[in-house]
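*Asks:* next come a sequence and a model predicted from it.
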Amino acid sequence: MKNKIFVVEDDPNIRDIVVAYLKKDGYEVSMADNAEDAWEMAYRDQPDMWILDIMLPGMDGYELCKKIRQDSEVPIIIISAKDDEVDKILGLELGSDDYLTKPFSPRELVARVKRIFKRVNIAPVKKEKEVTKTIQLGDLEIHIEERRVFWIGEEVEVTAKEFDMLTILIRNQNRAFAREELLSLVWGDDYFGSDRAVDDLIKRLRRKLDGLPIETVWGYGYRMRSDEEGSQ
């Protein structure tokens, strides 16, 4: 079965080129020139991936990304003429899986699409091999297959990257991870943004899970302290 991609881009030249390259590579593609129409399309037919422009008429790409993440963990690639670091970080914080700055090579975009689908498609195989379906650390409980997080008995809504960061840290308790390593593990090897994205994600986790034993390793990165290590 072909993977289905929704492309939301108001520039017809860019949209047509992106759609042509994706179709040539075997993907099923639907397109829209504004976020409102794209959102209506998603009600009728859910895609396997979104490719979103930021500067759209009406609702912008950031808002659409936020709406998608409220209901779904489907991969999102943002394409934008905005190349400031703060714009990239905002896109990633809202839940996008990748951020590509215009002008870009359509071949590079297709390569990134393939990489993300490869990562998503191998995830179920890995899960089947997992012996532990639920991981616990003190008041934190993670349901791996359901991708649900509970803190002190209450379910907490987390983004896809927040969940990935939690599982990496909790599976490797007391191990110190460098920021660059966490950036690669959570965002992928071809993400070239600042490691500030890691700091911002950790801040959000600490805010949502107040008391979570994530320790800062000054000048290096972070580690998840086990119960046996005692409290701060």
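*Replies:* Received the coordinates, thanks. Numbers count the residues shown, from 1 in each chain.
*Asks:* going forward, measure contacts and count neighbours with C-alpha atoms only.
*Replies:* Will do.
*Asks:* residues touching the residue positioned nearest the centre of the chain, list them.
*Replies:* In the chain, the residue lying closest to the centroid (CA atoms, centre = their mean) is residue 97, at 3.8 Å. Residue 97 makes contacts with 75, 76, 77, 116, 187, as judged by CA atoms under 8 Å, 6 or more residues apart in numbering.
*Asks:* swap in residue 187?
*Replies:* Residue 187 neighbours (CA under 8 Å, 6+ apart): 97, 98, 161.
*Asks:* name the nearest residue to the first one, sequence neighbours excluded.
*Replies:* Beyond its immediate neighbours in the sequence, the residue positioned closest to residue 97 (CA to CA, 6 or more residues apart in numbering) is residue 76, lying 5.4 Å away.
*Asks:* included below, for side-by-side comparison, is a second structure:
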Amino acid sequence: MRKRILLLEDEQAIADTLLYALQSEGFEVRHVGLAREALSAFEQAPPDLAILDVGVPDGNGFDVCRAIRKTSELPIVFLTARHEEIDRVLGLELGADDYVVKPFSPREVCARVRAILRRSAGGGAPAAVPAPTPVAPGLLTLDEKAQRIACEGELLALTRYEFLLLATLLRRPQRIFSRTELMDLVWGGAPHTSDRTVDAHIKLLRAKLRERGLVAEVIQTHRHMGYSLRLP
């Protein structure tokens, strides 16, 4: 079955280029030019991935992403003409899987879409282990095969990159990972992502762990060095 892509892009020339490239790769693409049309299309027939332009006439892709994230972990890629790093960090904090700055190569966008869909299907996950591994007894449990992490027996609601980041730290507790190492291990397929992305995702993970009652910082910051997982 062909994967369905929702494309929100108000510039017709750019949309036509992406439509041709994605359809040539075998994807089924629904193109809309307004934020409200994107949300309507998502509700009518949820796609396998959404490509959202940040700036559209009736709003922006960030608002569409926020609305989608209320009910879905749908893979999302942002398109934007903006070069400010704060916009990329905001997009990633909202749960986007990737961020492409215009002008871009349609082939690059297709490659990123394929990579994200492979990861979402489990193709980009680390090798599975026979059973869930309790990393910190009574605290965090990593299930490689199911790509899930539980906190005191309750599954954490993590985005794809949040899972990959926390799983990387969990596999080597107390080891300090530099930002560069984490970028290579977690965001290897997103070369235009900056190391600020690591900090943004660490912040989000800490917030989710605090929501589960973990007052002490499980993820430790080592100044000028990186991050590590602290065991009890």
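*Replies:* Happy to help now that I have it. Bear in mind that the values here come from a model prediction, so they are computed numbers and not experimental data.
*Asks:* TM-score for this pair?
*Replies:* The TM-score (TM-score structural alignment, normalised by the length of the first structure) is 0.85; 225 aligned residues with a CA RMSD of 2.4 Å.
*Asks:* still touching in the second structure? Go through the contacts of residue 97 of the first structure.
*Replies:* Using both residues aligned by TM-score structural alignment, their matches' CA atoms under 8 Å, the second structure keeps these contacts from the contacts of residue 97 of the first structure: 75, 76, 77, 116.
*Asks:* my read: the second one touches residue 50, true?
*Replies:* Yes. Using CA atoms under 8 Å as the test, residue 76 of the first structure is close enough to residue 50 to be in contact (4.7 Å).
*Asks:* next, count neighbours for residue 125 of the first structure.
*Replies:* Using other CA atoms under 10 Å, residue 125 of the first structure has 10 neighbouring residues.
*Asks:* ugh, typo on my part, it should be residue 42 of the first structure
*Replies:* 12.
*Asks:* ok, residue 25 of the second structure next?
*Replies:* Residue 25 of the second structure has 14 neighbouring residues, counting by other CA under 10 Å.
*Asks:* now do the contacts for it.
*Replies:* Applying CA under 8 Å, 6+ apart, the residues contacting residue 25 of the second structure are residue 110.
*Asks:* check residue 19 of the first structure too.
*Replies:* Taking CA under 8 Å, 6+ apart as the test, what residue 19 of the first structure contacts is 7, 29, 31.
*Asks:* residue 76 of the first structure too?
*Replies:* Contacts for residue 76 of the first structure (CA under 8 Å, 6+ apart) come out as 49, 50, 51, 52, 65, 95, 96, 97, 98.
*Asks:* and residue 173 of the first structure, by the same measure?
*Replies:* Contacts of residue 173 of the first structure (CA under 8 Å, 6+ apart): 223, 224, 225, 226.
*Asks:* which residue in the second structure lines up with the second one?
*Replies:* Read it as residue 224 of the first structure. Counting by TM-score structural alignment, residue 224 of the first structure lines up with residue 229 in the second structure.
*Asks:* would you map the helices across the first structure?
*Replies:* Using DSSP state H, the helices found in the first structure span residues 12-24, 35-44, 61-71, 85-93, 106-129, 160-171, 179-187, 196-208.
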